[in-house]
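> below are the sequence and a predicted model for it; my questions follow.
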Amino acid sequence: MTELTLQPKVYIVGAGPGDPDLITVKGLRILQAADVVLYTDSLVSEDLIARAKPSAEVLKSAGMDLDEMVELMIARVQAGQSVARVHTGDPAVYGAILEQMSLLKKADVAFEIIPGVSSVFAAAAALQAELTVPELTQTLILTRASGRTPVPEREELQSLASHHCTLALYLSSTLTKKVMRELMDAGWSPDTPVAVVQRASWPDQLIVRTTLAQLDDAMRENGIRSHAMILAGWALDPTLIDQDGHRSKLYDKSFTHRFRKGVPTHE
């Protein structure tokens, strides 16, 4: 693979959920070629950052405020350097990148976004779960419970839960009693399957399977208060894998689509 030549601009790179091999090929190539690497050291694997080129300036952003980070990136780009701003997961989801892009744009500094693997999908992989199961649920809502940081009133959890689809809850590990109350108020059964994956794809990944009624107890018993994805809904039922129902039409031999003519079945 030829060495990548980067332009003097900011590359906002999704590093993936934790496993350093879950960065995209493009994201890794940019990390390896960047003159400056500014990364979220509280969440991004040090093993991944170690893949930066030896001459790169590597800086941690956890102790910086917004102005410090952006001023640093602007200064480096204006000096003719390329900057890899490395975020955990995918930067589009709870990545706080809008405020960074706004200031970069005001400074007339070019930027590019490289998507990454979100923790919701690493969690689903760890659980060996399909989050959109035919004839059970075809919708996945990515959201968070309202806590110290509020959510818009129309996006309160109880309102979203009324759809009874799969829910993926970010940043909600300390709000499990609220999650339980709002989902039950929306008509969710106490025995609805729930799965919690802490530090998905990291070496110390922890998986907890429980029910809605037991969620708070399960979180407390396992000492989970951060870095966890909560997935809820009947798509999380671990017995689905042993059932013959809920098959997709895509591979049904009687179903005709663009690439295959279905074969009629006779009962």
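Thanks, I have it. Numbers count the residues shown, from 1 in each chain.

> could you use CA atoms for every contact and neighbour count after this?
Will do.

> neighbours of the closest residue to residue 139 other than its chain neighbours, how many?
Using CA to CA, 6 or more residues apart in numbering and skipping the chain neighbours, the partner closest in space to residue 139 is residue 165 (5.6 Å). Using other CA atoms under 10 Å, the number of residues around residue 165 comes to 20.

> dump the residue contacts of residue 165.
Applying CA atoms under 8 Å, 6 or more residues apart in numbering to residue 165 gives the contacts 137, 138, 139, 140, 141, 233.

> so which strand or helix has residue 141?
Using DSSP states H and E, residue 141 sits within strand 140-144.

> buried residues, that strand. List them.
Neighbour-count burial for strand 140-144, counted by 16 or more other CA atoms under 10 Å, picks out 140, 143, 144.

> I'd assumed residue 167 was in contact with the last one.
No - at 9.3 Å, residue 144 does not count as touching residue 167 under the criterion of CA atoms under 8 Å.

> and of the buried residues of strand 140-144, the nearest to residue 7?
residue 143 (34.9 Å; CA to CA).

> pretty sure the closest one contacts residue 166?
No - Residue 143 is beyond contact range of residue 166, at 10.8 Å (criterion: CA under 8 Å).

> now the contacts of residue 165 in a markdown table, with distance to residue 174?
Converted to a markdown table, the contacts of residue 165 look like this (distance: CA to CA, whole Å):
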| residue | distance to residue 174 |
| --- | --- |
| 137 | 27 |
| 138 | 28 |
| 139 | 25 |
| 140 | 22 |
| 141 | 19 |
| 233 | 19 |
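
> closest one to residue 250 out of those, please.
Distance to residue 250 across the contacts of residue 165 (CA to CA) is lowest for residue 138, with 14.2 Å.

> next up, a structure to set beside the first:
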Amino acid sequence: MTGKVIFIGAGPGAPDLITVRGYQTIQKADCIIYAGSLVNKKVLDNRKSDAKVFNSAELNLNEIVTIMEKATSENKLVARVHTGDPSIYGAIAEQIRLLKEKSIEYELIPGVSSVFGSAAALEKELTLPEISQTVIITRPEGRTPKPKDESLESLASHHATMCIFLGVGMIDKVVSELSKNYPINTPVAVVKKATWPDQEIVKGTLKDIAIKVKQANITKTAMIIVGEVLGPIDFNDSKLYDATFAHEYRDSKK
């Protein structure tokens, strides 16, 4: 018999925002590899006393997979714990590729992304009728290159709600690119460490958000959300609960 690797989304920060399935997997795991630079270590508090714990922030890809390979060859359960949801900037594809090459069984458990932790912190819906029905999740180009058609400037032309990871450290560049297609008075919010006890929120527009972020000394671990859905705007109710709108569960009341 061989063991198994289970990738777990630990959520945006608050330890009780991990899924029940993720929590139970950590409870049973013999080996835990967690993203120590981002994951709240409290999500590991329910682990077995003899579980081996590794911080992936200190490891490279081959070292991580070597640990997985050794543990699974001993019929052990490996919990690979990522921040937020591992399908967004989780670098799981490269790990899965190597697991497949080695015929190691694996599974994915989704988590609450910091996108949605930030929206909850702002008490906002990211999709409002006739304002924005599209959410773009992206990042600025840094050491990791981006396809040309996915530049912030290009994506901003849609005027949709945009959620930007890994961009607060280059806020001037982000604002410069967005301002080429969004109006300069477009609302922007920056949420640092959404759902953590030391969560911070900075609100502004493209005109002043860079100054406000610098004044707050926010340089990392923050989500940038851009779009009219953040503003104090009038919008029409959706059809979902409209009394005059009939669907298979409800008759209209005209």
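Done, it's in. These numbers were taken from a predicted model, which means no experiment stands behind them.

> TM between them?
Counting by TM-score structural alignment, normalised by the length of structure 2, the TM-score of this superposition works out to 0.97. Behind it: 253 aligned residues with a CA RMSD of 1.1 Å.

> can you name every helix or strand that the strand holding residue 141 of structure 1 contacts?
Applying 3 or more CA pairs under 8 Å, 6 or more residues apart in numbering; DSSP states H and E, one finds that strand 140-144 of structure 1 contacts strand 166-170.

> may I see the buried residues of the strand it packs on?
By neighbour count with 16+ other CA under 10 Å, strand 166-170 of structure 1 contains the buried residues 166, 167, 168, 169, 170.

> which residue lines up with the residue nearest to residue 139 of structure 1 in structure 2?
Using TM-score structural alignment, the partner of residue 165 of structure 1 in structure 2 is residue 160.

> from residue 117 of structure 2, how far out is that match?
Taking CA to CA, to the nearest Å as the measure, residue 160 of structure 2 falls 19 Å from residue 117 of structure 2.

> tell me where structure 2 has strands.
Taking DSSP state E as the criterion, structure 2 carries its strands at 4-9, 31-34, 52-55, 77-82, 105-109, 135-138, 161-164, 187-192, 200-205, 222-226.

> number of nearby residues for the closest residue in space to residue 235 of structure 2 that isn't next to it in sequence?
Leaving aside its sequence neighbours, residue 235 of structure 2 sits nearest to residue 129 (CA to CA, 6+ apart; 6.6 Å). Residues lying near residue 129 of structure 2 (other CA under 10 Å) number 12.

> contacting residues around the spatially most central residue of structure 1?
The residue lying closest to the centre of structure 1 (CA atoms, centre = their mean) is residue 118, at 2.5 Å. Shown in contact with residue 118 of structure 1 (CA under 8 Å, 6+ apart): 16, 17, 89, 90, 93.

> please say which position in structure 2 residue 232 of structure 1 maps to.
Using TM-score structural alignment, the equivalent of residue 232 of structure 1 in structure 2 is residue 226.

> now do residue 177 of structure 1
Alignment note (TM-score structural alignment): residue 177 of structure 1 maps to residue 172 of structure 2.

> got the contact list for its match?
Contact partners of residue 172 of structure 2, counting by CA under 8 Å, 6+ apart, are residue 210.

> which residue packs closest to the aligned partner of residue 76 of structure 2 in structure 1, ignoring adjacent ones?
Per TM-score structural alignment, the equivalent position to residue 76 of structure 2 in structure 1 is residue 81. Residue nearest to residue 81 of structure 1 in three dimensions, not counting chain neighbours: residue 8, with 4.8 Å by CA to CA, 6+ apart.

> counterpart of the one you found in structure 2?
Match for residue 8 of structure 1 (TM-score structural alignment): residue 3.

> now the longest helix belonging to structure 2 and strand 4-9, what's the angle there?
If you go by DSSP state H, structure 2 has its longest helix at helix 61-73. On the basis of axes from the mean of the first three to the mean of the last three CA atoms, to 10 degrees, helix 61-73 of structure 2 is oriented at 130 degrees to strand 4-9.

> in helix 61-73 of structure 2, which residues are buried?
For helix 61-73 of structure 2, the neighbour count (16+ other CA under 10 Å) marks 64, 65, 67, 68, 69, 71, 72 as buried.

> the second one against residue 98, yeah?
If I follow you right, that is residue 65 of structure 2. Yes - using CA under 8 Å, residue 65 of structure 2 is in contact with residue 98, at 7.3 Å.

> related to what we said a few turns ago, which residue in structure 2 aligns with the residue nearest to the centre of structure 1?
That one, residue 118 of structure 1, aligns with residue 113 by TM-score structural alignment.

> so who does the nearest residue to that match once chain neighbours are set aside touch?
Distance criterion CA to CA, 6+ apart; nearest residue to residue 113 of structure 2, sequence neighbours excluded, is residue 84 at 4.1 Å. Contacts for residue 84 of structure 2 were tallied using CA under 8 Å, 6+ apart; they are 9, 10, 11, 12, 13, 111, 112, 113, 114.

> what's near enough to touch the counterpart of residue 201 of structure 1 in structure 2?
Matched by TM-score structural alignment, residue 201 of structure 1 corresponds to residue 195 in structure 2. Neighbouring residues of residue 195 of structure 2 by CA under 8 Å, 6+ apart: 12, 13, 14, 117, 118, 121.

> ok, residue 117 of structure 2 touching residue 17?
No - counting by CA under 8 Å, residue 117 of structure 2 does not reach residue 17; the two are 9.3 Å apart.

> more neighbours: which of these two?
Neighbour count, other CA under 10 Å: between residue 117 of structure 2 and residue 17, residue 117 has more, with 23 against 20.

> what distance do you get for that one to residue 192 of structure 2?
On the measure of CA to CA, residue 117 of structure 2 and residue 192 of structure 2 end up 10 Å apart.

> equivalent analysis for residue 70 of structure 2, please.
Plainly put, residue 70 of structure 2 is 37 Å away from residue 192 of structure 2 if you go by CA to CA.

> do the same with residue 222 of structure 2
Residue 222 of structure 2 is 4 Å from residue 192 of structure 2, by CA to CA.

> more neighbours, those two?
The residue with more neighbours, out of residue 222 of structure 2 and residue 192, is residue 222; 25 against 22, by other CA under 10 Å.

> on that earlier part again, dump the contacts of residue 195 of structure 2 into CSV; add distance to residue 55 of structure 2 as well.
Shown next, in CSV, are the contacts of residue 195 of structure 2 (distance: CA to CA, whole Å):
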residue, distance to residue 55 of structure 2
12, 17
13, 16
14, 19
117, 24
118, 25
121, 28
